[in-house]
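Peer 1: Mind looking at a prediction? Sequence and model below.
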Amino acid sequence: MNLRRVRAVAVKEWKETTRDRLFLGLAFLMPVLWLVVFGYGLVMDVENIPFAVIDHDHSQMSRDYIYRFMQSRYFSYRGHVADMQDLDRLLTETKIRAAIIVPERFQEQLSGGETVSVQTFLDGTFPLQTDIAKGYIVAINQAFGEDLVSEYVSKLRGVARAEARRAVRPIALEIRYLYNEEVRSSWSTVPALVMFTLMLASPLLTALGIVREKETGSIYNIYSSTVSRTEFLAGKLLPYIAISLFNVGMLWLMAVLLFQVPFKGSLLFFYSASVFFVLCTTGIGLLISLLVQTQMAALIITMVVAILPTILFSGLLVPVASLSRGARVQAHIFPGMFYTDIVRGSFLKGVGLDVLWPDVGALAIFAVVIGLITYHLFSKRPKA
């Protein structure tokens, strides 16, 4: 392989890219815009749930109970309503997603040691968020009940409130969140979105850039030149690899500075592993460009090949371990899953090659296989 000819092809491709301002802007701005849009739009946290209240008791204890929800960051108080008709209207119009109805004689029954039923309505349009909201309500209700029992035991036995609480709750459950101490969904989704953005942008740019040469007819110059297949493919890929690696750095900076995601691993390892993933994604774009003749076809095929597997099988939204056996097999066919493990491991867990070497090795194998396939499919003889 003659490096001077590889350089000549790469320089020619770079000039073609920089000459088209729209394409150049697409190359550098598209990944940034995608990360911003998906990073702010794909929020899995369930907070500020709008709720309203019907308080039939109007007692000090019912106000204390309702205040527990009002002071929680998980709920957003939208006021009291007079009757069920108003409550139904608010729920139907999605102005609230939860409603709490405190019954009459709430304080009287609790003070008398009776059980009280507090009716709660939840908007079940989004089942996952609804189930999480239910957990919040159950936890707040349980905490209120424990405080009442602790106060009763404290007065009955004449002991301190803390001792009474220990008697009421003999088993104290201590939960520690590892790797994502603040339980922020952005800490998990944004690193995965780095993978998602590269998985879309890199093959798309590569495919469009090379197919453009087919549409203009300039690729026939390559057919008649002395450039070998390896030199042509390497020269064509180099500019897009360089652009993608620059975008890796930009996406890393955005994740750390804009979205405040902690990076606990080695930047050198992360960037080195990203090289293998970029080789895979640009290789996919090159492979698509060899199979189609128009930029529209390249755009459609790239979006289908990149988006669907990435969303479904990469671990972006659902852990791969939670998928069915068939889905897990499909997940291992695409490089996105392996790079997701690398990105999340580098950002949140601070692990490196000693732990993630199987994922890095898988990406290296993908890059080699895709390279061999493209080499086999490319021919310097134009198809009739």
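Peer 2: Arrived safely.
Peer 1: alpha carbons only for contacts and neighbour counts from here, please
Peer 2: Fine.
Peer 1: contacting residues for Q330?
Peer 2: Contact analysis of Q330 by CA atoms under 8 Å, 6 or more residues apart in numbering lists F313.
Peer 1: and the gap between it and I288?
Peer 2: Using CA to CA, to the nearest Å, one obtains 20 Å as the distance from Q330 to I288.
Peer 1: Please compare the first structure with the one that follows:
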Amino acid sequence: MKKRCISVALVLVMIIAITGCGKKSSSGGSKSDSDLKVDTSENTGDNKVNEDFSKNVNVNRASDYAKNELQLPIEGIGRGISTEVKADKEYKIVVMTRNSTNPYMVGMWAGGAQAGEDMGTDVQTLAPATQDSIEEQVTIMESLIEQDADAFVIHPSDSKGIQPVVDAANEKGIPVVAIGTAPETGAFMRTGVDYYETGYLVTKELCEAAGGKGKAIVLEGPAGVQNMEERKAGILDAIKEYPEVEVIASQTANCKRAEGMQVMENLLQGEKTADELTIVASCNDEMAIGAIQALKAQNVEGVFVGGADASKDATQAVKDGDLYVTYNTDPYGSTYLAVAYLVEYLNNGTLPEEYFVPFPAERHDPLITSKNVDEYMNDFKWYD
């Protein structure tokens, strides 16, 4: 099958040719007829499926059941993910990311494309031309709503800024899955990782490695970005459990490698910082790698650095002994999972059992260290 092209002002468009149905899993975990369903015979007008399903739920934390026991409509993680879910007809599902350059976003695009191929439907991948522009993300969604998109998977730059256009999708009965940053209301479901959990677990690992004492620097994501604030909260809560670990600086480097290097260079100029520093907890791998570059340039050793995403460069840094720990956020697999849930709903109205279904979660052993990095790189990685 061949994708339809869309002209959207100021938008980068990747159109991926879909050649047919691909892999099947032996037990894809599809829900039975007894599962919760809604009537989709009139999927326009005052259908509030998104709003009704996400109302009065915690958009930031996942339940223990969702993390460990909930049956998923897919098998595997990373590039090994597969499903038995098939589209009853060709739907138009849009995957919209914050930008098209960050490794995480690139992973989302690839996962969406593979999901479309495997499930036999049209998945289109889009991002704003101006990186992280919420205004352009809104324009993209407005245009696609008017062009009768069937569903959205979104990674918005701002939870409040995206809200009006999510409301517009609600008014037309179009389901919206949020990955990363979720709108306050109106999402059909949320997937991707539990960001608080990622920050907490990575930082616990760092504190244990440092013997529960020393000085720590926190590298934050962009101020006010929901998922980065959640991860920072997890980092700080973990550190609170170690009274002998002191945070001497917490500063944004905007999730960028170059800024991570620059911020760390500046912080290392402080009196005794280089001598006393034992932990750098970063809200993503890119900033962590930048921090490592700065530490190496100034010959600072004995610092345990942690990040999140388990990207190609990050896992190589773990293998090389530079990055102590990262967390597999698997944007490829989480986007694939989001499409599977949407196809199930578009086929017959099947709703997810829970609003927030984290992926990967505890069941997937997401912490990547020197102990399991080879296995991850060989069998479970999400990057190409």
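Peer 2: It's in. Source: prediction; values computed, not measured.
Peer 1: Just give the TM-score of the two.
Peer 2: The TM-score (TM-score structural alignment, normalised by the length of the first structure) is 0.21; 120 aligned residues with a CA RMSD of 6.1 Å.
Peer 1: For the stretch 201-350 of the second structure, which segments count as helices?
Peer 2: Assigned by DSSP state H, counting those that start in this stretch, the helices in the stretch 201-350 of the second structure fall at 226-240, 257-267, 273-276, 285-297, 312-319, 331-348.
Peer 1: Packed most tightly, which of those helices would that be?
Peer 2: Across the helices of the stretch 201-350 of the second structure, averaging neighbours per residue (mean count of other CA atoms under 10 Å) puts helix 331-348 on top, at a mean of 26.
Peer 1: Next up, identify which helix or strand the residue nearest the centre of the first structure is on.
Peer 2: Most central in the first structure under CA atoms, centre = their mean is T189, positioned 2.7 Å from the mean C-alpha point. Using DSSP states H and E, the element containing T189 of the first structure is helix 185-216.
Peer 1: packing partners for that helix?
Peer 2: helix 21-41, helix 229-253, helix 267-291, helix 295-313, helix 336-344 (3 or more CA pairs under 8 Å, 6 or more residues apart in numbering; DSSP states H and E).
Peer 1: Need the winner for burial among the ones you listed.
Peer 2: Most buried of these, by mean neighbour count (mean count of other CA under 10 Å): helix 336-344, with a mean of 25.
Peer 1: Provide the angle between the direction of it and the direction of helix 267-291.
Peer 2: The directions of helix 336-344 of the first structure and helix 267-291 differ by 160 degrees, with axes from the mean of the first three to the mean of the last three CA atoms, to 10 degrees as the criterion.
Peer 1: what angle separates whichever helix or strand comes after helix 336-344 of the first structure from helix 267-291?
Peer 2: Per DSSP H and E, the first helix or strand lying C-terminal to helix 336-344 of the first structure is helix 353-377. Calculated by the same axes, to 10 degrees, helix 353-377 of the first structure forms an angle of 20 degrees with helix 267-291.
Peer 1: List the contacts of helix 353-377 of the first structure.
Peer 2: With CA under 8 Å, 6+ apart as the criterion, helix 353-377 of the first structure contacts 229-230, 233, 269, 273, 276-277, 279-280, 283-284, 286-287, 290, 335, 338-339, 341-342, 345.
Peer 1: How far off centre is that helix?
Peer 2: Relative to its parent chain, helix 353-377 of the first structure has a centroid offset of 24 Å by CA atoms, centre = their mean, to the nearest Å.
Peer 1: can you give me how far the helix holding T189 of the first structure is from the chain middle?
Peer 2: Taking CA atoms, centre = their mean, one finds helix 185-216 of the first structure lying 16 Å from the centre of the chain it belongs to.
Peer 1: Flag every buried residue along it.
Peer 2: Buried residues in helix 185-216 of the first structure, counted by 16 or more other CA atoms under 10 Å: 186-214.
Peer 1: which residues touch V280 of the second structure?
Peer 2: 216-219, 288, 303-306.
Peer 1: and if you look at I235 of the second structure?
Peer 2: Going by CA under 8 Å, 6+ apart, I235 of the second structure touches 196, 199-200, 202-203, 218, 281.
Peer 1: So which of those sit within strands?
Peer 2: Within the contacts of I235 of the second structure, residues falling in strands by DSSP state E are 218, 281.
Peer 1: for the contacts of I235 of the second structure, which one is nearest L367 of the second structure?
Peer 2: Distances from L367 of the second structure to the contacts of I235 of the second structure, taken as CA to CA, are shortest for V202 (7.1 Å).
Peer 1: Distance of that closest one relative to N170 of the second structure?
Peer 2: 36 Å.
Peer 1: So for these two, which sits in the more crowded spot?
Peer 2: Taking neighbours as other CA atoms under 10 Å, V202 of the second structure and N170 compare with V202 leading, 28 against 24.
Peer 1: And stretch 139-146 of the second structure, what's buried?
Peer 2: Neighbour-count burial for stretch 139-146 of the second structure [16+ other CA under 10 Å]: 139-145.
Peer 1: Just the ones of the residues you listed in helices?
Peer 2: 139-145 (DSSP state H).
Peer 1: Can you point out the helix or strand that includes P50 of the first structure?
Peer 2: Element membership for P50 of the first structure (DSSP H and E) is strand 49-55.
Peer 1: other SSEs contacting that strand?
Peer 2: Secondary-structure packing of strand 49-55 of the first structure (3+ CA pairs under 8 Å, 6+ apart): strand 75-80, strand 98-102.
Peer 1: hmm, back to that, want to throw the contacts of I235 of the second structure into TSV with distance to L337 of the second structure?
Peer 2: As requested, the contacts of I235 of the second structure are exported to TSV (distance: CA to CA, whole Å):
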residue	distance to L337 of the second structure
Y196	20
G199	22
Y200	24
V202	24
T203	27
V218	31
A281	29
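Peer 1: For T335 of the second structure, state which of the contacts of I235 of the second structure is nearest.
Peer 2: Proximity of these to T335 of the second structure (CA to CA) peaks at Y196, which lies at 19.3 Å.
Peer 1: Is that closest one in contact with Q226, as I believe?
Peer 2: No - Y196 of the second structure lies out of contact with Q226 (CA atoms under 8 Å); the separation is 10.5 Å.
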